[in-house]
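Undergrad: Pasted the sequence and its predicted model underneath.
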Amino acid sequence: MELNWACKKFEELTVIELYKILQQRSDVFVVEQNCVYHDIDNKDLDAYHLMGWDKNELVAYTRLIKPGISYEEASIGRVLTHINYRRYGFGKELMKRSIEQVKVLFMVKTIRISAQCYLQRFYEEQGFIAQGEAYLEDDIPHIEMLYTS
């Protein structure tokens, strides 16, 4: 199966695309992870949204954030793969595409993320290196990680 990929600024998103993004983020980060937090944090307005689609289903998604918003460096966040599409390698493809998009969009070589600790190995496989100690974010253990090309 091959996904159709699109990367759009917030104002370029259709209403349906935005709805699907918010629906998937809620399904994964609020319901599946049983975590109450402020997903709508104003960063979406100034971000790019990378989406992988299987017909009308949002399968993979990340939010790409320019330097100076979340961190001094550019950032990738809200990384998700639809629960019915996991184990097909879309997460790796999503991160590869996200890293490349960040480099092109923001003309940077360094990307900082806040990774859930249980995914540290996955991000290391994508070229990220853990920075500092683990910390709690919304009661979930996280660690900052840095990618430099």
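TA: Right, received. Where do you want to start?

Undergrad: C-alpha only now, for contacts and for neighbours.
TA: Noted.

Undergrad: can you tell me the helix or strand for the residue nearest to residue 102 when sequence neighbours are not counted?
TA: With sequence-adjacent residues excluded and distances taken as Cα to Cα, 6 or more residues apart in numbering, residue 102 is closest to residue 64, at 6.6 Å. Secondary structure from DSSP states H and E places residue 64 in strand 57-65.

Undergrad: Now find how far off-centre stretch 4-14 is within its chain.
TA: In terms of Cα atoms, centre = their mean, to the nearest Å, the centre of stretch 4-14 is set 14 Å apart from its chain centre.

Undergrad: Put this next to the first one:
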Amino acid sequence: MTDTVPYTIDVRRMAAFSAVELYALLRLRVDVFVVEQACAYPELDGKDEDALHLRLLIDGETAAYARLWQPENRAPRIGRVLVSPGHRRKRLGEALMHEAISACEAHFPGQPIALSAQGHLERFYRSLGFAPTSGEYVEDGIPHIDMQRPAGHS
């Protein structure tokens, strides 16, 4: 693992969040993906209820987050990956992805893991065992590439 600040891991379904916790989580996602990245798109896409929500918490605050879900008849996916602006210099991105991969392996055993990576992060995801499965395409004004990590990759 990486040399990061101490954090706790919280993985749960949307129904297990209090209204205040859920509001804070969704606000963080909108702040990063819609406001900071200047992307007008449907952040609340109807997939949250069936997903697992993985948070790295520092002093009770969401420092990093990823959404894990399995679309019908497809590989489990890691999405909505973010590190909170106030925690970005703490090397949490790699820790978050290691935790997300571990959670996917525990909840969706024996299956590959897919994600849609922003193009500038392809090298980062390759370092975690993901390989491209598509060419680059533009989604919501940002270059992306589909990637997948084989089942059982260590």
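TA: Yep, that arrived. Bear in mind the structure is a predicted one, so any value in this text is a computation, not a measurement.

Undergrad: The strand holding residue 64 of the first structure vs the second structure, mean deviation?
TA: By mean Cα distance after the TM-score superposition for the first structure, the fitted strand 57-65 of the first structure averages 0.6 Å away from its aligned residues in the second structure.

Undergrad: State the span of the second structure onto which that strand is aligned.
TA: Counting by TM-score structural alignment, strand 57-65 of the first structure falls onto residues 61-69 of the second structure.

Undergrad: Which positions in the matching stretch come out as buried?
TA: 62-69 (16 or more other Cα atoms under 10 Å).

Undergrad: which residues sit against the strand holding residue 64 of the first structure?
TA: 3, 20-21, 24, 43-44, 46-53, 74-82, 85, 90-91, 94, 98, 102 (Cα atoms under 8 Å, 6 or more residues apart in numbering).

Undergrad: Go again with 6 Å.
TA: With contact meaning Cα atoms under 6 Å, 6 or more residues apart in numbering, strand 57-65 of the first structure is reached by 47-53, 74-82.

Undergrad: Which element is encountered next along the chain beyond that strand?
TA: strand 74-81.

Undergrad: hmm, who's touching that next one?
TA: 59-67, 111-113.

Undergrad: and those residues, which two are the farthest apart?
TA: 59 and 67 (26.4 Å; Cα to Cα).

Undergrad: still on that earlier bit, just send the buried residues of stretch 61-69 of the second structure back as CSV, with distance to residue 150 of the second structure too.
TA: Formatted as CSV, those follow (distance: Cα to Cα, whole Å):
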residue, distance to residue 150 of the second structure
62, 29
63, 28
64, 24
65, 22
66, 19
67, 19
68, 16
69, 16
